[in-house]
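Participant: mind folding the following:
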Amino acid sequence: MIRTVIMASLVALTWHPTLQVGADQTLPPCPDSPNCVSTDATRASQRVPTVPFTGAPAAALMHAKAALLAESRTTVTIEREGYLHAECRSLVFRFVDDVDLVVDPVAHVYRFRSASRIGRSDLGVNRKRIARISARLALPPITSK
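Facilitator: Predicted coordinates:
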């Protein structure tokens, strides 16, 4: 049992995601496990709402990056036009969850996917994370004078 936990921890710490947002800004689908939430999920139990934005998509992306980085133990690993990928590590076991965020310039909404890399249940961690990020995105961006 302990060996299994150690091996799973090592895999979680070294594995890198291969699923990323497509060129057409589509988010990867959630697996059948309950440890994933997405604005694009086909299952109601995994679906989270989009968040609208106003203004330029480039400014919305900067606001989204700040909202992501406000999460503890979070690092943005990929940043390109209209898209951010972040890795969020758990406090105790350092398990990694992946967060994809798309700034949809046509619908003027933020779209998300947050998923655990390993395991089946996340005890609602991904849903709570997206709720916090969504709340930050709903606030006006802080601008320096």
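Participant: from here on, just use CA atoms for contacts and neighbour counts.
Facilitator: OK.
Participant: mind listing the strands for this protein?
Facilitator: Secondary structure of the chain, counting by DSSP state E: strands at 36-38, 51-52, 74-80, 83-89, 96-104, 109-116.
Participant: highest mean neighbour count out of the ones you listed?
Facilitator: Highest mean neighbour count of the strands of the chain: strand 36-38, a mean of 29 (counted as mean count of other CA atoms under 10 Å).
Participant: mind putting the strands of the chain in JSON lines, distance to Leu123 included?
Facilitator: Shown next, in JSON lines, are those (distance: least, CA to CA, whole Å):
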{"stretch": "strand 36-38", "distance to Leu123": "11"}
{"stretch": "strand 51-52", "distance to Leu123": "23"}
{"stretch": "strand 74-80", "distance to Leu123": "19"}
{"stretch": "strand 83-89", "distance to Leu123": "15"}
{"stretch": "strand 96-104", "distance to Leu123": "13"}
{"stretch": "strand 109-116", "distance to Leu123": "11"}
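Participant: looking at these, which is nearest to Leu139?
Facilitator: strand 51-52 (10.5 Å; CA to CA).
Participant: before we compare anything, build this one as well:
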Amino acid sequence: MRVIKWVLVVLAVLALAVFLAARLGFLEGPPPADLGVRDGRLKPPSDTPNSASSQAHRYPGHPMRVYAQVEPLRYTGDPVLAQERLRQTVATMGGARIVTSRPGYLHATFTTRWLRFVDDVEFAFDPAAGVVHVRSASRLGRRDFGVNRERVEAIRERFGG
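Facilitator: From the prediction side, this is the model:
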């Protein structure tokens, strides 16, 4: 009985330590320095199952190519208006913060409520194809349990593409 009490105390202290570390920003992870569009491509998917990308197919030898693949967002009409609509869509989602918004490119972060994990989401407009390529990836951790894919699909539904 005494051992069980100590185990419970240790678990409670560990949980409190993780919560405090999260609140102090230790679980955010460093911002990636290599985001953006290069040669018409967003950064490749993560090497572990914690990202989603509409351009994963453009990296044929990538180990997470199949896992990460999602469809790009589709739009019709003026790409400038579509980008503003996408920016507004993302900005209204819980935990979202717009980091960069320039013609043809949008970068946002999503921060989880309790542990303050940060995911980076990028959008690159391809007006000729009428699509918006997207990449969403966790900064920390090896797995995201499908969170990035779910976020992309939620954005797709709200954006209407």
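Participant: quick one: closest of the strands of structure 1 to Arg136 of structure 1.
Facilitator: Closest among the strands of structure 1, using CA to CA: strand 51-52, at 10.1 Å.
Participant: and the closest one, which stretch of structure 2?
Facilitator: Under TM-score structural alignment, the match for strand 51-52 of structure 1 in structure 2 covers residues 73-74.
Participant: the matching stretch against structure 1, how far on average?
Facilitator: Compared with structure 1 after fitting, stretch 73-74 of structure 2 has a mean deviation of 1.8 Å; criterion: mean CA distance after the TM-score superposition for structure 1.
Participant: that older thread, which one of the strands of structure 1 lies nearest to Trp15 of structure 1?
Facilitator: strand 96-104 (9.0 Å).
Participant: what's the closest of the strands of structure 1 to Ala60 of structure 1?
Facilitator: strand 96-104 (7.0 Å).
Participant: give me the angle between the closest one and strand 109-116.
Facilitator: 170 degrees (axes from the mean of the first three to the mean of the last three CA atoms, to 10 degrees).
Participant: can you name the residues in contact with strand 96-104 of structure 1?
Facilitator: Strand 96-104 of structure 1 is contacted by residues 12-13, 17, 20-21, 25, 27, 57, 60-61, 64, 82-90, 109-117, 126 when judged by CA atoms under 8 Å, 6 or more residues apart in numbering.
Participant: same deal with stretch 140-153 of structure 2?
Facilitator: Against stretch 140-153 of structure 2 from outside (CA under 8 Å, 6+ apart): 27-29, 48-52, 68, 70, 117-119, 134, 136-138.
Participant: now swap in stretch 2-15 of structure 2 and tell me
Facilitator: Counting contacts by CA under 8 Å, 6+ apart, no residue outside stretch 2-15 of structure 2 touches it.
Participant: repeat for stretch 32-43 of structure 1
Facilitator: Outside stretch 32-43 of structure 1, the residues that reach it (CA under 8 Å, 6+ apart) are 27, 29-30, 45-50, 111-116, 119-124, 126-127.
Participant: any of these buried? List them.
Facilitator: 27, 29-30, 46-50, 111-116, 122, 126-127 (16 or more other CA atoms under 10 Å).
Participant: just to revisit the earlier point, for the match of strand 51-52 of structure 1, what is the distance to the chain centroid?
Facilitator: Distance of stretch 73-74 of structure 2 from the chain centroid (CA atoms, centre = their mean, to the nearest Å) equals 17 Å.
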